[in-house]
Structure formats: structure tokens, C-alpha cells
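J.: Provided below are the primary sequence and the corresponding predicted coordinates.
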Amino acid sequence: MQTAEIQRRWLDFFGQRGHTVVPSASLIADDPTVMFTIAGMVPFIPYLTGLVPAPYPRATSVQKCIRTLDIEEVGKTTRHGTFFQMNGNFSFGDYFKEQAIAYAWELLTTSERDGGLGFDEKDLWVTVYEDDDEAIDYWRRVAGLPLERIQRLGKEDNYWSTGQPGPAGPCSEIYFDRGPKYGPDGGPAVDDSRYLEIWNLVFMQYLIDDVRSKTEFRIVSELPKKNIDTGMGMERVAFLKQGVENMYEIDQVRPVLDRAAELSGRRYGADHEDDVRMRVIADHVRSSLMLMTDGVTPGNEGRGYILRRLLRRSIRAMRLLGVEEPTFAELFSASRDAMQTAYPEVAREYDRVSRLALGEEETFLRTLSSGTTILDLAVADAKQKGSSGLAGDTAFLLHDTFGFPIDLTLEMAEEAGLSVDRAAFDSLMSEQRARAKADARAKKQSLADLSVYREFRAKGETVFTGYEYLQTESSVLGLIVDGAPVHQATVGQIAEVILGETSLYAESGGQDADAGSIVGDGFDLEVLDVQRPVKGLISHKVQVRAGEVSVGAAATTVVDPAYRHAAAQAHSATHLVHAALRQTLGHEAHQSGSYNKAGYMRLDFGWNQALSLETRSEIEEIANAAIHDDLEVVTRIMPLDEARSMGAMALFGEKYGDTVRMVDIGGPWSRELCAGTHVSSSAQVGLISLTSESSVGSSNRRVEALVGHDAFRELAAERAIVSQLTSTLKTPREQLPDRIAELVAGLKAAEKRIAQFEAQALQSRVPELAASALKSDGVTTVIDHLGSVSSGDDIRGLVTAVRSRLGSEPAVVALSGIAGGKPLVIVATNEAARERGIKAGVLAKAAAGALGGGGGGKDDLAQGGGADASAVPAALDAVRAGLAPV
């Protein structure tokens, strides 16, 4: 049974039983404390916890998930996959324990011919929480399971909570017996390799507090509405139904594994280490494909870093299989073909995803080349010192700075006959992880406890009226100060205000929050920020400027009209620039992020090379031509599928409901899904001035622009500069570029002539310096300070010229100078001096030590430098001291 067929059967089964079929949410989690959607129930948490009223009594989904905590275990076991799919059915105060068990048993044991999954009842076991006699009774009565195939386990295994005060409850897990080949008898309590968990049913029925650990908490009471949250592991069921050994061999993953085997010339199943590498490649390529399809791009932080790590581990694994050439074109196309039946968007977005993947592969292959060079130098240095191993900090530097995988370092060091101080490397990695976890904890603790919004959200959604009105009358539903609900807020306090209606735009979709105020009888509140802390609720962060505001008071939201207009200009300008980009560069230049506020916009888009000045000018001209054409801006509310069928652009990673707002500028000229505020015609944007274009990653670029009056002011300032230049240089504006180029060329020529004169002046000192030579212990020396020089080249030329004047007897020349504010010492020796063991590199290094820097070089000519110019006398004394024993 193909994986896509399991997905279809699941959704059909629960859909036919009154469950709302909910499409998979993005892999990019809504929760700011979590990077990815890590479980099937994550999108439903607000409903399960009661934070947001559920829009339906029961639901079902097949949710895309990513987990990266066990990334090092991928490929080694049957159960660790980075990307996986969780089939879930949910009840929000509707059915409970008995019905959840009945549904699970029916779907699992109904024959394939009748639409079920066709598992044999005799192969299924269950575990329950040790005190949950009710669940045991249902399993016996509903499913007919004998007691010997129902096992009681403790809180560690069969009790669910978020780890925080709130809903919790026992759970019951369903296991499939794979047979004696995979382990001993005795059920899941004895061996969870033979008995494979395929489905977990969580009975969310209690409210807990005083949470001290996973197993230590206090049950406060039963929940007024009991919820069901279940999850069936798609990949586990798929490999059981397809008769293969593990999740890496199912139909959605195996094609990538097979392609990796073909490209490497290795056979899957012939060597354990090779098998693990092929499974890593298959998992990571699929995971990367799905992440990039959902809008994640490779980067050095957050989600982008995780994606980059997956891609680089794939490249590393291919290299360990003996393949050093690019392979992503083959591997990703194989994954696309395997996944597109279940997820058609994979095919739709493949051109963009492929370009990102190939760009990252090309970059990392160059990085591997650089890292290999550094590793080769470290190996040579270790061997020269007689060491049998590489230091842990060297391995960590390669890993942390260059992205050079530790496995590759170990392999290459072993090939060179060296070990790696793995303990020191692991210690440094642990320190880095501890810092990262501390940062994550700090970030999580800095976020307000969202449960404070529960009672406000229960009163309904905040109605946003700002598309039509700049002022709206409402009432204060709640006040929050320092994270806790209060009845009133007084002058000077910072508070959050919850209203029933508001005309103030909350930050979202890349648009900054509105500026404005909230006023009422006896109070005046300055709006500092407007946010959506939970879905459907708008919170206004305010400072009380005058009076006292209380819960229940009538209040009017007042938007600053000038700010709103400028913000609408900027947001519409973002759409115009996006359309101009795609018209100029092609459809692959898809927006990957944006930010706009009054007078300013920036837009990130997928592209892997800098834009020329001509291209930037063309984009700017197209966008401003659209302003000149006064295109009508129309917003419409419609079903998501209808908007997409009309060609509406959606921002990758954004969450859209079944009903969306589509913004047209000039009809199909620019058509995007957008909840932001906009002007009513493109002419109202006024003016767009692109100010910069830069890189924000290996496959992403960013353009920034000023809009409206801000753009005019910037151009006016540039005009003033041009006017000043034309006056100063007495040159017409159109001739300024040539005139400035002429002046720059003349300046460079003058600087060159001056440098030549200075070099000649220095060379004229050669006779004087040679005449100042001293002789001691058979060695002639010239050691002197030259003062300020243009560059180290001047000193170097003088040193070699003086050395040639000193004849064939042993001679050493050491001259210092200050170039660009930094002290330098250059040392030269002749052949006779070197025969006596005098090395320029050793002397230069000694001088550099006195200067607080570093140095070295060849035996005949070397250089040292530092930062402390006052230490030049000490540096020259260090050279003399280095000569004294000879």
C-alpha cells in the first residue's frame, strides 16, 4: 500500500465520520518558541488547551513534521526520521475515550478491500496508563483485546502533558508485533523494537499544576471539556504495509536511496556504514525538499541553519560514499517524483527549490575545498611537531567556522595517520549547545504566558475595522500589566489593552503596526505597538498619557492618518517592486520575505547573483511606470483555492485560512494574497527610489527602497549634492561623471608619482645605511629605523639593496618603519650568514613579539609587524639579542 494511499484512506475514514478535514499546516511553526511543526497536534494546540475556541467539534489531518533533536541517529535506526507525517484525529469536547478507541481499532483492522488498513488483530498490542482501568475496559469491550495483550505502564511512557500547567491526561499506545525475528516475546514493555508503536491516543481529561517534572505534578480537577488528540505515524505504518525493513525503504524515500547507490556505485545492503550513509541522504534530501517547498531557505541562523545542516550532511554522506561531484540535481528530482503525489506543491515549487539546493551544493563544495586546505595545513603542522593527533579546537574551528563535518575531519585525519582529540571537540560542542539552549530558554522566558489571553479570546475574535475606518468605537475587554490581568491602568504605566473592535492595524505580513491612540472619557493612551498574540485576538501595547483606563470603559481607536497613508504607500510599493522583479528576472525571483513601514520597504527574493546597476534601474523604472499609469488597487475576499486559480501570489511560510484577501494592482499585473493596508490606486504611492541591493544568503537577495515623501526627500538631497558638485567643479551636471573620473585618475597618478619620489628618496639612503654597518663576531649588521614610509614594499626594497652592498661576508640587515600607522620590521640575511645558522624568519618573529604582533618568512627575507609603534626600539633590540649568541 503506497504512502499516499494510506493518507487518502485516513482522511476518507475520518471525513466520513464527521471530522473536518484540515490540510497540513506549514512546517514553519506559528509558535515563536519553536522553529518547526514538530507534531501533528501542534496546529491544534490553541483549541486543545482552550486558548482559542475550536472552529469545529472534531477534525482530522495528515500533518507534515520536522524533528532535528535526533539528527545524529538518522539512518542508524528504523524510527528516527527528520521529516515525517503524523496522521491525527481530534475531538474538542465532542467524543472521548471509548469512541477514539473504537475509531482506531476499526480503521486498523478493517480489511484493505473495505477501505481499512488491513492489520491482523492478533498482531496488535496496546499499552495504557497504569491507573486507567476505564481504557482497559474499553479495549476489552470495544476491540475484544485479551488482557495479556494490554500492558500497564507508568507516567514516563503513558501520560501526556505540555510540561507546563494546563491540560494533561493518560494515553494509550497501539503496537504492531513484528515477530520473533526482531526480538523476544513479552509485549511492548519488554521490547519496543519487535513491538513497534504505530498509534498514540491521548485522553486529555485533567487540569494540572505544580509541574516539577514529566512525572511529578498535581492534578487539580477534571477538564469541563475533555479532548482527544491521536497520532498515527505514517512512515511506520507505510513500511509495515509495504513489507520493508524500515522507513527509509518506503516508496516516498527509497528512490533517493537508490539514486545515491547508483551515483556512488555502492550496493545498498552490502555494507552497514554505506547503508547508514545512503539512509541519511534519503532522509535529509526529502526533509530539505519539504522545508524549501514550505519557504525555508539555507542560512546561518534558525530554520535556515537547520536546513543548511541537512543539505551539508547529505553532501558529506555522498563524499563518504566516494562521490565528490555535484549530485543534488539527481537526488532532489528523485525525491520530487516520490513526494508529488501526496504533496502536489512539491512539483509546483520545484524550480525554485532546485535552484536553492544546487546553489547551496555549489557553495558547500567550495567550502569543503577550503576546509580541506586548512585541514591539510593542520596535518602537516602536526606531523612537523611530531604529534600523533589533531587538536580538538582545530576540528571545532573547521566544523564551526567552515561547516566542515567532524566525520570528514576524522576520516581525512585517519588517512593521514593521525587521530583527532574527539573529547576536546565534543567538549567544545557541548559548550556551544549549552550556550544555544541558554539563549533559547532566555527567549522562551521573555515571551508572555499566552494563557493570560485565554479568557479574552473566549469572548470572541477582535474585529478589525481599519480597512474602512480610521476611528472605531469599542469597549475595553481587558487590561494586562506585567503579564497579569488588571482592572485598571494609570498615568505612566505601560499596559496591553484588549478591545472588541479596533481600527489599528496589528503587525503582520511584513507590515509594521499602525501609529495612533486610544481615547475615552477621562483617559488618553499612546499606542506603542499592536500585535496578534494568539489567533483572532489583537492586543494594543500602550502608555497611559493621561487619566485612568478601566476594564469595561468605552474607548475609541484613532489611527494616525499620515502614518497609515505612508504605510499603505510602502506596502503597495512592495507589491509593485515584486511584480517589477518578476517581470525583469522571471518567475523564479519569488518573494521570500518583506518588511514595510511608513516611507520604507524591503523585499527579499530568491536569486543567486547580484543585480547589475542596469537591472536595478529597470526594476525601478517598471515600478514607477506602474505608479504613473495610476493602476486601480482592488481588494477581494474569496476562497483560497479560487484565489490561487486566478494566479494570486502567496508568500512562502505564510499561513492562510480557507478564505483569503486578494489584492490586485492593475488586475493580474500584480495579484497577491495580502492582509495589509494599501492605497486605492498606484498613483497614490507617489515615488519609489531603490536605495540598495544586497545578499542575505547564498540564494537570496534583498532590495530596499524609500517610498513617497521619503523617496522625494532622498532624491532632493542627492540633487543638492549634485548641484554643489557642479558649482564647485564648474561642470555641467551631465558631464560630472567624466569630470570626477578625470579627477580621480589624476589623483591616482599624483599618488603614484609621490610614491615613486618617496621610493627614490629612500633608495638614496642606501650608501648612508651601508656605511653605518657594524661588525661583531664576524657578522656585519645594519639595524636602523626609517620613520614613516608609504608601504612595507619600500622597506623591503631598501633592505635588499643594503644587503647587496655589504659583500660576501656574513651580513644581516634589519630595518623598521611605520606604514599606515602600523610598525613593521623587515630582516634580510646573505648566504654566508645563513650558513652560520642566522635565519631572517627567526629574527623577524622575535621583533614582531616585541611589537605585539606576529611575523615570519623565509630564511633569507622575512617580515614582522604589530600594533605598538612605540615598541620599535624594543623590536630592533630583539633582533640584536637574536644575533648576540652567534
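T.: All right, it came through fine.
J.: switch to C-alpha atoms for all contacts and neighbour counts from now on
T.: Will do.
J.: As a check, name the ranges of all helices in the stretch 751-886 of the chain.
T.: 766-771, 792-805, 831-835, 840-851, 872-883 (DSSP state H, counting those that start in this stretch).
J.: What is the longest one packed up against?
T.: Counting contacts by 3 or more Cα pairs under 8 Å, 6 or more residues apart in numbering; DSSP states H and E, the secondary-structure elements packed against helix 792-805 are helix 736-763, helix 766-771, strand 811-819, strand 822-829.
J.: Of the helices of the stretch 751-886 of the chain, flag the one that's most buried.
T.: Scoring the helices of the stretch 751-886 of the chain by mean neighbour count under mean count of other Cα atoms under 10 Å gives helix 840-851 as the most buried, with a mean of 27.
J.: From the chain's centroid, how far away is that helix?
T.: 45 Å (Cα atoms, centre = their mean, to the nearest Å).
J.: so who does Glu222 touch?
T.: Counting by Cα atoms under 8 Å, 6 or more residues apart in numbering, Glu222 makes contact with 205-207.
J.: Could I have the buried ones of the residues you listed as ChimeraX selection syntax?
T.: Applying 16 or more other Cα atoms under 10 Å to the contacts of Glu222, the buried members can be selected in ChimeraX as follows:
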select :205,206,207
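J.: okay, now the one to match up with it:
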Amino acid sequence: MRTAEIRKRWLTFFEENGHTVVPSASVISDDPSILFNIAGMVQFIPYLTGREPAPFARATSVQKCVRTQDIEEVGKTTRHGTFFQMNGNFSFGDYFKAEAIRFAWQLLTHPESAGGLGFDPDRLWATVHHDDAETVDLWLAETSVPRERIQFRGSDDNFWHTGGPGPGGYCSEIYYDRGPGYGVEGGPEADEDRYIEIWNLVFMEFELSAVRSKTDFDIAGDLPAKNIDTGMGLERVAFLKQGVENMYEIDEVFPVLGAASRLSGRTYGAVEVDDVRMRVVADHVRSALVIIGDGVRPANEGRGYILRRLLRRAVRAMRLLGVTEPVLPHLLPLSMEVMKASYPDLETDFERISRVAYAEETAFLRTLESGTQLLAGAVDRVGAGGDISGDIAFALHDTHGFPIDLTLEMAAEHGVSVDEEGFRGLMQEQRERARADAKSKKGGGADLSAYSQLLDEGASEFVGYDGLTSDARIRGLVADGGAVDRAAAGDTLDLVLDVTPFYAEAGGQRADRGIVRGDGFTARVLDVQAPVKGLSAHRIEVLEGELTRGADVFAEVDPDHRFAAAQAHSATHLVHSALRTVLGPHAVQAGSLNQPGYMRFDYAYPDALTPAMRAEIEDAANVAVRDDLAVSYEYLPLDDAKRSGALALFGEKYPSVVRVVDIGGPFSRELCGGTHIGRTSQVGPISLLSEASVGSGTRRVEASVGLDAFRGLARERTILRSLSEMLKVPGTDVPGRVESLLERLKDAERRIAEMGRDRVLAASAEAVASARDLRGVRYSATDLGDVADAGDVRSFVTDVRNRIDASAVVVAAAATVGGKPSVVVAADAGAQARGLRAGDLVKRACGELGGGGGGKPDLAQGGGQDPARIPQALDAIAAVISTS
């Protein structure tokens, strides 16, 4: 049964049983402090915890998830995967244990012909919490599972909670027995390799007052409404239904693994280290496909860094398998083909997805070149047999994107070792810094009870529309999720005021910054968030003195930061209106980001902007700036606001009374809670920087605003003037002149490459004629001198080997490529039968050059440091042959 079919049967079954089918949320978490969604219940957290009323009584979904903490373990075991899909069914105060158990048993055991998954009921086991006897009775009443196949387990396995005070409850897990060939008898308690967990039923029924660990917590009482949250791992069920050994061999993963095997010439299942690398490739290519599909681009931090790491690890793994040319054009389309049945947008948006992935591979291949230079310099300093420091290995990893095993491989080729212990020590320091940084951020699964208690005392009153300062009182201080009474100089924590002029990040607009002062203390406001709706939490750094709960303060927003953010937010409204004017009313907003000097705007539109469209949009927005339109706002009932023509923003949930921002009467009218300038002339110039697709049917424009836009245009003017002077043409002629020069350069490079290739191939006849007999082996050795492309040397040796008519042939060629000696050796089947393997011969030759090398028995390549010793290197091969 194909994975997409299992997915379809899941959704159909629960829809027929009264559940609302909810599409998967993006793998990108809505919480800016969490990189990716890691569980099927993430989008339902507000309903499960009671923070928001659920719009449906029961729901079902298949959620895309990305788990990043186990990336290093991917491939080493068959349990770890980066991207996975979690099937879930949920009840929000509707049904509870009995129905959840009944639904699970029916779907699992009903025959495939009846729409079920067709699992043999005699091979299913259940586990329950050792204090949850009620659930044992329900298993016996609702299913045919016998009592001996129900096992009790502790809280470590069969109790769920958030990690802090709040909801929690017992779990009941369903396991499938794979049979005696996979381990010992005795159920999940005896062997979780044989007995595979396929479904976890969480019965959310308790209110926890304290959580000290996974297994140590206090239950304060029952929740007012009992909820169901279940999860079935789609890939895990797929490999069981498809009769394969693990998730890497299912229909949505194995085709990429098979392609990696074919490209590398390595057989999957033959060598464990190769198997690990092929599994890494299959997992990471699929994960990158989905992550790019949801709008992430490679970067040096956050989600973009995870994506970059996945792509580079995939390319690296293929390199370690012996494939040095670009591989993603072979692998990514295969992954898309097997995934499109479940996610059709991957096919419709594949042109953008592939462009992003291929560009990253190309960039990584370039970093390999720069990193190789750093490594070569280190090799020169330590000499053959030396040890490269952990600092160099860490710089290769952190700056050039070299994974440590790639550094180890390349160092071994040059005959040196690497201080792995020093490298791993630096990596651990980096991880600890990252963990400390992550700990300082608030997450969706964090303990919000301290904030909820403060909200019970009253919401934060925002007065920042009318002024940038206000008197206020400290209502609360929160550090590491808990309420504290005071904070001293050097502390960083959250401050809650009864009244605040500080805008909390919302609607795409970044938060205000500024200062809070009081009697004997000063604190800098770094950020403002709303951890619970209606409450503003100011992230502060105490600069001097001591703050205490209840103290009076004077709060002051940084006026320059606020004005620049307001410029960007108003510019977003102008660009939105200009887009709708040029493209039509269907080009509606799908997300935005506004911060000082910069705006980003996502909108619904199927096609890329032409240069003419882009110019027209930019012009329309700047005409609105020139016209100095008035910016005003009013509060209206939601229905009245909509009738007045006000546009609602993407994904927003509005109260009954809303704020309407009006720019120039009919030019722009939107529901918006952000801050704005007074007239459009204050926005300053708007300069569109880029336009690109960020998902199927969704595109993004980016622009600089105000002084940043002016400075950017001034820099471009200076660059154009410099080019005009260098090329000695007017500025308007610079593009044509550059295009002409590039064509001439390409033509010259092509002719140089052809001349070099012709020279190398011309030497092949002489190499064939000069081959000598060494103990029954025909040996040809050639020094080709300076060569631009090492690939020409490989072509040369294979050509000469094929042209020498003898029972055993070894061909060696050396050349200087980029100032470094390179040696390529080819050995035919007859030579290999004599024990002469190309990989061994090239290592011997490169030893003479102060380097190393390796490869396959029939063709191998290596390098070194001293081109002057090329004759000795070729003679060394002859010596080995002569003694064979």
C-alpha cells in the first residue's frame, strides 16, 4: 500500500466519523522562536490547552513535521528521519478514551477492501499507564485484543505533558509485532525492535500544578474539558504495510536512495558506511524539497541554516560515495515525483524549488574550492604526517560549510591528520551558546502560566498610538518562565507594565525599542512580545539599579526606531495597493514583515512580475509618496469596516471592533493594528529590491524604505559611475558594454580550454608509442605539464589505456593544475589481476609529491605539494610494477 494511499484512508476514515479534515500547517512554525513544527498537534495547541475555543468539536490531519535535533544521527540508525508525517485525530471536549480506542482499532484492523489498513489483530499489542486501569477495561470492551497483550508502563512512556504546568494525561500506545525474526517474544516491554509503536493515544484530562521532570509532576485536578490528541507515524506504518525493513525503503524515500546507489556505483546493503551515506542523501533531499516548498531559503541562521546544512550534507555524502559532479539535478526531481501524490504543490512549484536547491549546491561546490585553499595552507604548515589543529577544522566547518568527515577525508588525501578532539570541543562550545540563546527565547510549548496569572489581573493598556512616552507601574517580572519580585543590573528578563507605549510585535511589524526608567534604575527594552493575547511582555536588560514589582516607571520608546518602523509599515500598505492596481484585486496580502528601513510583502499571484510590472508597481507606490496623502484611522464594528471596503490581512483573527487605517481615501483602506506615519511623504522613497516565488501561487516583494532606500540608490549610482569611467562609455551604455565583454571572455575561455584539451589529447599517440614492458605489464607514463582542467588528465589516461593493445596495462599521467601536482592512474582488468590497483598506485606516487590520493581499482586520482617531483612520482609507479 503506497504512502499516499495510507494518508488518504486515514483522512477518509475520520471524515466519515464526523471529523473536520484540517490541511497540514506549513512545516514552518508560527512561533518565531521555534524553527519547525515537530508534532501533529502543534496547530491545535490553542484549542487543546483552552487558550482559544476550538472551531470544531473533532478534527483530523496529516501534519508535515521536521525534526532537527537528530540530524547527525540520520542514516546511522533506521529510526531517525528529518522530515516525517504525523497522522492525527483530535477531540476538543467531545469524545474521549472509548471512542479513541474504538476508532484506532477499526481503522487498523478493518480489511483493506473495506477501507481499513488491514493489520492482523493478532499481532497488535497495547500499552497503558500503570495507574490507568480504566483504559485496560476499555481496550477489552472496545476491541478483540486479549488481556495478555496489554502491558503496563510508567510515566516515562505513557504519560504526556507540556514540560510545565498545564494540561497532561495518560497515553495508550499501539504496537505491531513484526515476528520472531526481529527479536525476542514478550511484547514492547521485552523488545521495541520487534514490537514497533505505530500509534499513540493521548488522553488529556489532568491539570498539572508543577512539573519537575518527565516522570515527576503534581496533578492539581481534572481539566474542565477532556481532549484527545493522537499521533500515527505515517512513514512507520508505510514500511510495515509495504513489507520493507525501515522508513528509508518506502515508496516516498527509496527511489532517491536507489539513484544515489546508481550514481555512485555502490551497492546498497553491501557496506554499512555506504548505506549510512545513501540514507543521509535520501532523507536530506526529501526534507529539503519540502522545506523549500514551504518557503524557506538557505541562510546562515535559523531555518535557512538547517536547510543549508541538509543540502550540504546530502552533497557531501554523495562526494564521500565518490560522486563529485552536481547531484541534486538527478535526485531532487525523483523526490518530487514520489512526493507529489501527497503534496501536489511540490510539482507545480518545482521550478522555484529546484532553482533554490541547485543554486545552493553550486555555491557549496564553490566553497569547497575556497575551503580547499585553507586546508592546503594548513597542510603546507604542518607538513606530511602532521596534525591540523581543531581551530582550522572548526573554521572549515563554520565558515566554509565543511562537515568534519569531509575535512578528515581531504586531510587524509594529503597525508595529515586532524585534531578531532579540539574540533569537537569547539563545536560543543558553539552548541552550548546556541542552547543558552534558545533558552532565552519564548516558545509555543513554554510555560505561560506566569503570564496568564498576570493577564488575570488585567490586560496591558497600549497607549503608543498617541504618544511615545507614558508613566506606568511594574505589574510583573518574569524570568525563565517564573514570576520574580526583583531584578538587578545585568539581568535580562520580561517586564509587564499596566500601561505601555511600546508596540508589541504583531501584524508583521517588529516591536519597539527604548528605555524604562524609575527611582534608581534604568533598563533597556530589547523586544516586546505578546506571550498571551492581551499582555505585552517587554524583554529588558537592566542597565543599573534594581527593579521591583509594583515600582513606578517612565517608559520611553526610541523615536527614531518607531518612525522608521512606521515608515516601513505604511510603505507596505502603499505597495499592497500598487500591486492590486497593477495586477488586479486577486493580488491580496499573504503575509508581511516591516522593520526600520525594510519591508517584505507576500501576495497571492501565480506568475512572476515582468520588469515592466515591477517598474509600474514601484512607480505607483512612489507617486503616492509624492502626493503626500493623509494617513488616518478609525475604530468600526467589524461588519461595518468590511462594508466600507477595508481589506483584512492574511490569517488574522479580528475582534468585534477593529482599527481601520485609511491612506488617501480610496488609495488604501485596511484593517491594521500597526503604527503609521502621518502623511505618505514621510515614507520617503520606496525601492523594490527583489521579487520571487515563496510557494505555490504566492510571491514576495522586498523593498528598502526611506533613508535606507536613498542610500541604496546612491550606492548604485556610485557603482554605475565607476563602471562608466572604467569602460569609457556613458552610463546608459554600460549594460551593453558589459554584455559584449562577457561574450568575449567566454569565447576566450572556450578557445583556451579547447587548445589545452587538444594539446593533452595530441600527446596520447606518443604515450601509446612510448609504453614500455615491465614484467609483462605495459606501462605508459606522461608528464603533461600545466593543465587547466584535471578532467582532461582523466580523459587522457582512459584514452591511452583503451588504445594500448596488451594483456595488462597501467597508464599514469601527471600534470600541474593550479600550481599543484595532480596524478591520475588507470589500470585495466589484466593489471588488476596481477594485483596492480589504480588506488594503490596513485597513493604511492602521491607520497613522492608530499600528498595522498585514492580511488577505484580501475581509475584513481591524487595530488601533492611539489610539482618538481613529478618524475619521481611516475618512476615510483614503475618501481611497484617492476616488483609485482
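T.: Nice, I can see it. Just so you know, these numbers come straight off a predicted model, no measurement behind them.
J.: before we move on, back to that, dump the helices and strands packed on helix 792-805 of the first structure to TSV, plus distance to Ala413 of the first structure.
T.: TSV is the format used below for these (distance: least, Cα to Cα, whole Å):
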stretch	distance to Ala413 of the first structure
helix 736-763	48
helix 766-771	50
strand 811-819	40
strand 822-829	36
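J.: so where do the helices sit in the stretch 551-700 of the first structure?
T.: 561-585, 613-628, 640-645.
J.: closest to His785 of the first structure out of the ones you listed?
T.: Relative to His785 of the first structure, the nearest member of the helices of the stretch 551-700 of the first structure by Cα to Cα is helix 613-628, separated by 48.2 Å.
J.: For that closest one, give me every contacting residue.
T.: Against helix 613-628 of the first structure from outside (Cα under 8 Å, 6+ apart): 573, 576-577, 579-581, 584, 682-690.
J.: how about a cut-off of 7 Å?
T.: Identification of contacts with helix 613-628 of the first structure by Cα atoms under 7 Å, 6 or more residues apart in numbering yields 576-577, 580-581, 584, 682-683, 685-690.
J.: now the strands: where do they sit in the stretch 51-200 of the second structure?
T.: 58-66, 83-92, 124-129, 150-153, 159-161, 166-177, 195-211 (DSSP state E, counting those that start in this stretch).
J.: Same question for the stretch 301-450 of the second structure.
T.: Using DSSP E, counting those that start in this stretch, strands in the stretch 301-450 of the second structure cover 387-388, 417-418.
J.: re the thing from before, Serialize the helices of the stretch 551-700 of the first structure to a markdown table and add fields for mean neighbour count and distance to Ala711 of the first structure.
T.: Formatted as a markdown table, those follow (neighbours: other Cα atoms under 10 Å; distance: least, Cα to Cα, whole Å):
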| stretch | mean neighbour count | distance to Ala711 of the first structure |
| --- | --- | --- |
| helix 561-585 | 23 | 11 |
| helix 613-628 | 17 | 12 |
| helix 640-645 | 15 | 33 |
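J.: possible to save those as a markdown table with distance to Val827 of the first structure?
T.: Listed next are the helices of the stretch 551-700 of the first structure as a markdown table, based on distance: least, Cα to Cα, whole Å:
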| stretch | distance to Val827 of the first structure |
| --- | --- |
| helix 561-585 | 55 |
| helix 613-628 | 47 |
| helix 640-645 | 72 |
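J.: right, and those - which one's nearest Gly666 of the first structure?
T.: When those are compared (using Cα to Cα), the closest one is helix 613-628, at 8.4 Å.
J.: now the strands of the stretch 301-450 of the second structure in a markdown table, with distance to Gln85 of the second structure?
T.: Below are those laid out as a markdown table (distance: least, Cα to Cα, whole Å):
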| stretch | distance to Gln85 of the second structure |
| --- | --- |
| strand 387-388 | 42 |
| strand 417-418 | 39 |
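J.: Those strands: which one's closest to Asp628 of the second structure?
T.: The nearest among the strands of the stretch 301-450 of the second structure, by Cα to Cα, is strand 387-388 at 63.0 Å.
J.: How about residues contacting that closest one?
T.: 378, 382, 416-419.
J.: are any of these buried, and which?
T.: For the contacts of strand 387-388 of the second structure, buried by 16+ other Cα under 10 Å: 378, 416-418.
J.: Now render the helices of the stretch 751-886 of the first structure as CSV, adding distance to Glu742 of the first structure.
T.: Converted to CSV, the helices of the stretch 751-886 of the first structure look like this (distance: least, Cα to Cα, whole Å):
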stretch, distance to Glu742 of the first structure
helix 766-771, 37
helix 792-805, 28
helix 831-835, 49
helix 840-851, 41
helix 872-883, 40
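J.: so which of those comes closest to Ser503 of the first structure?
T.: Short answer: helix 840-851, nearest of these by Cα to Cα, at 65.2 Å.
J.: Show the secondary-structure elements that that closest one is packed against.
T.: Packing partners of helix 840-851 of the first structure (3 or more Cα pairs under 7 Å, 6 or more residues apart in numbering; DSSP states H and E): strand 822-829, strand 855-857, strand 861-865, helix 872-883.
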